[in-house]
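sequence below, structure please.
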Amino acid sequence: MSFSDLAQELTLRKQQSLYRQRSVLASPQQPEVVLDGKPFLAFCSNDYLGLANHPDVVDALQRAANEFGVGGGASHLVNGHSHHHHALEEALAEFTGRPRVLLFSTGYMANLGVVNALLDKRDAVFQDRLNHASLLDAGLLSGARFQRYQHNDVAQLAARLARSDARRKLVVTDGVFSMDGDVAPLPALCHAAQEAQAWVMVDDAHGFGCLGQSGGGVAEHFQLTEEQVPVLVGTLGKGFGTAGAFVAGSEVLIETLIQFARTYIYTTSMPPAVAAATCKSLELLQKESWRREHLNALIERFRAGAQQLGFTLMDSQTPIQPIVVGDADKALKMSEQLKAQGIYISAIRPPTVPAGSARLRVTLSAAHTEAQVDRLLAALESVR
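Below is the predicted model:
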């Protein structure tokens, strides 16, 4: 069997400036990194609070690794559920204000597991058109009637909910949209769902740590209850600076996932040391509010400077600050020009974003300084 047709598709992707390539990181996650042997000032990490390389988090991981080793060894339902996992679930439940939390190995697996545990062909799922790929895949794989509504269009969602006679109806949205940086209009979405007796599931991967007075994400930001947002998903590899994911909700929801979520049942637990490290990062996330304050100041500084330079920014008050270029080839060339100046920002192109909306996805971190943001602005001016 020949792979010649696959080779042709790869060649076409290169010609369209859509080919993806990996760089090799030779340093911790921090503003100044070494990629492919060269130093860069990076603005493309999701380590929003600068916790991925925090010495206390690293120390917690090392101590737990000395105690428990590295691998989880088995699934949570066999003998892979350590007391570090259990302690993290209890801490996250208190943090989110939900009765229970369930850990997953990745955010992708959490989303697949939840939607497929709750829905089947008798049901309907309603998703924002710009939802993360994991949410869209989860909806398609569930067998439920899959409907997408225009980005943040509550009226269109309400109309589609009203026409549905499905057994169960699930409204699914990102809390903060990963490529645009804007926040879902959750109060209005929740009201529309309640009117139609539908559940709401929010993937707040990019909101936790950044939004809310204590970093509790969009639910805290909008002061939404468990009744309004019964299914709350978060990832640990962004604001928390570690790895894995969790689902927060009621006793019934969590027990349902333990019984029916295949991506939970049939996979090895995350390393216990990662859970221990996350307990420490959760503590820092809540205690060190200066991280959010500094991050918000950097966001304002960047937006003011970029607008002064004539760049059109998207409606985002989060660390995700996309500069939409449009053409994929142009975005790629701008990224390469910035790399030549020692600034690393990835060019995000289709199919990650819609055709014609290729962009430089600038992400800011509490670990950045004002001087580093000013250096970024100066480099952007030179490639404008």
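
going by C-alpha atoms from here, please, whenever you check contacts or count neighbours.
Fine.

residues near residue 356, how many?
13 (other C-alpha atoms under 10 Å).

mind listing what it touches?
By C-alpha atoms under 8 Å, 6 or more residues apart in numbering, the contact set of residue 356 is 326, 327, 328.

to compare with the earlier structure, here is another sequence to fold:
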Amino acid sequence: MARAALGWIPQELEALEARGLRRSLETLAPLQGPVVEVGGRRLVNLCSNDYLGLAADPRLRRAAAEGAERAGAGAGASRLVAGDLPVHRALEARLAAWKGTEGALLFNSGYHANAGVPPALVGRDDAIFADVLNHASIVDGCLLSRARLLRYRHGDVQELSDLLSRTRARRRLVVTDAVFSMDGDAAPLREIAALCDRHGAMLYVDEAHSAGLLGPTGAGLAEALGVADRVDVHMGTLGKALGAFGAYVAGARPLVDLLVSRARTFVFTTALPPAACAAALAGLEVVAAEPARRAHVLALTERAKAGLSRLGFDTSRVVAPILPVVLGSEARALAASAALRERGYFVRAIRPPTVPRGTSRLRVALSAAHDEAQVDGLLAALAEILPGLPPAE
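Model prediction:
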């Protein structure tokens, strides 16, 4: 029985339900992969960020088990107390080499990194310039910094230029996703880097949805566009294309040293468990050794883009295996998700506040573990269900 002080919560849950905004958890079994079991049914999994199909790869699972056997189930403490283990240092060195930077620092999640790094770099006398569609974790980190937050229209380089020209601040930090998680499109990093050079601003790029996928070595969008050396803060995650768990920030050695002292989400948390670090190291080896994985998932992305275009959806700006099927209302997105499930496809409805109101959608995420038949099957199922969805509001 809930305490009386929590008596307002059931009514709040009812209101969320009525607006189509209540969330629920669904357990997948037995493993993450292209086909999963949900509620006793086998479904094609099209909403995971496991872009290279590594989350259940036997090599990563073996590495995780060996890492735990060698160094224990948990790190036991913050890295600054008694939790700094050799596997942390090994992974950071490997990440820095991959990103072409002087150093790297592990964080326990992408949210930890994005919430902790901006407050370590800027404060009340400073200004942050952020794309309006940046991930929620970036927004929270910007707010925690207490710096003045100036948000520019999505991908609008001219507005960013105007804001940088007009704003007087001690320090300036431009923050953007590389690939935007709900739209699959890319930030104009070349133009943004040029603006940062011109105005003496720091550039922070979140490569969570491009690291492992884009660029000659899979290091991300900045590598693909040839501007990696003009990015001051490279942030990325280990739990998407790399198949493990955690996150990192890579950059110059002074940056890393400052974060060790100032990033509260690093300082005040128990370090990543050895198993996660060992799995990430194995994932990095696969990325280096098997470029065909990213070539395959990017080819599937082009196939899906063409099919969605034929169905009337605009995917022209998509550069990564994230395909937005924008349906408008929460009711349409929920109905589409349910109808696809009946046909054997697991695609969750994405609703506000994750996306702007009026743009509820299906977020189709592809993996190197998928095949052409699964993509074609989804497209055929979408074509079948679209006419029967609730009318657009």
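
coming back round to it: can you tell me which of the contacts of residue 356 of structure 1 are in strands?
Cross-referencing these against strands under DSSP state E gives residue 326.

just the buried members of the contacts of residue 356 of structure 1?
Buried by 16 or more other C-alpha atoms under 10 Å: 326, 327, 328, out of these.

redo those residues as a markdown table? Include distance to residue 93 of structure 1.
Compiled in a markdown table, these are given as follows (distance: C-alpha to C-alpha, whole Å):
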| residue | distance to residue 93 of structure 1 |
| --- | --- |
| 326 | 41 |
| 327 | 44 |
| 328 | 42 |
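
how big is the offset of the longest helix anywhere in structure 2 relative to structure 1?
What stands out as the longest helix in structure 2, according to DSSP state H, is helix 291-310. On superposition with structure 1, the mean distance recorded for helix 291-310 of structure 2 (mean C-alpha distance after the TM-score superposition for structure 1) is 1.2 Å.

output the contacting helices and strands for that helix.
Contact partners of helix 291-310 of structure 2 among helices and strands, from 3 or more C-alpha pairs under 8 Å, 6 or more residues apart in numbering; DSSP states H and E: strand 322-328, helix 372-385.

and with 10 Å instead?
Under the contact criterion of 3 or more C-alpha pairs under 10 Å, 6 or more residues apart in numbering; DSSP states H and E, helix 291-310 of structure 2 touches helix 274-289, strand 322-328, strand 360-365, helix 372-385.

give the aligned equivalent of residue 154 of structure 1 in structure 2.
Correspondence of residue 154 of structure 1 to structure 2, assessed by TM-score structural alignment: residue 157.

wait, what's in contact with the residue nearest to residue 209 of structure 1 when sequence neighbours are not counted?
Take residue 209 of structure 1 and drop its neighbours on the chain: the residue closest to it by C-alpha to C-alpha, 6 or more residues apart in numbering is residue 215, 4.0 Å away. For residue 215 of structure 1, the contact set (C-alpha atoms under 10 Å, 6 or more residues apart in numbering) comprises 95-96, 207-209, 221, 239, 282, 285-289, 291-292.

farthest pair within those residues?
96 and 291 (19.2 Å; C-alpha to C-alpha).

aligned counterpart of residue 76 of structure 1 in structure 2, please.
Residue pairing (TM-score structural alignment): residue 76 of structure 1 is matched to residue 79 of structure 2.

burial of the closest residue to its match other than its chain neighbours, as a residue count?
The shortest distance from residue 79 of structure 2 to any non-neighbouring residue, by C-alpha to C-alpha, 6+ apart, is to residue 271 (5.7 Å). Residue 271 of structure 2: 25 surrounding residues under other C-alpha under 10 Å.

what's residue 271 of structure 2 aligned with over in structure 1?
Under the alignment (TM-score structural alignment), residue 271 of structure 2 pairs with residue 269 of structure 1.

now the equivalent of residue 104 of structure 1 over in structure 2: closest residue in space, sequence neighbours ignored.
Residue 104 of structure 1 maps onto residue 107 in structure 2 when the alignment is built from TM-score structural alignment. Ranked by C-alpha to C-alpha, 6+ apart and with sequence neighbours excluded, the top spatial neighbour of residue 107 of structure 2 is residue 247, at 4.9 Å.

gap between the one you found and residue 206 of structure 2?
Noted for residue 247 of structure 2: a distance of 10 Å to residue 206 of structure 2, by C-alpha to C-alpha, to the nearest Å.

which neighbours do the two share?
Common contacts of residue 247 of structure 2 and residue 206, defined by C-alpha under 10 Å, 6+ apart, comprise 110, 113, 114, 235, 236, 237.

just the ones of the residues you listed in helices?
Those of these lying in helices (DSSP H): 110, 113, 114.

in contact with the first one, which residues?
Remark: with contacts taken as C-alpha under 10 Å, 6+ apart, residue 110 of structure 2 is in contact with 116, 137-138, 206-208, 235-239, 245-249.

gap between it and residue 187 of structure 2?
When C-alpha to C-alpha is the yardstick, residue 110 of structure 2 and residue 187 of structure 2 sit 18 Å from each other.

map residue 134 of structure 2 across to structure 1 for me.
When structure 1 is aligned by TM-score structural alignment, the residue opposite residue 134 of structure 2 is residue 131.
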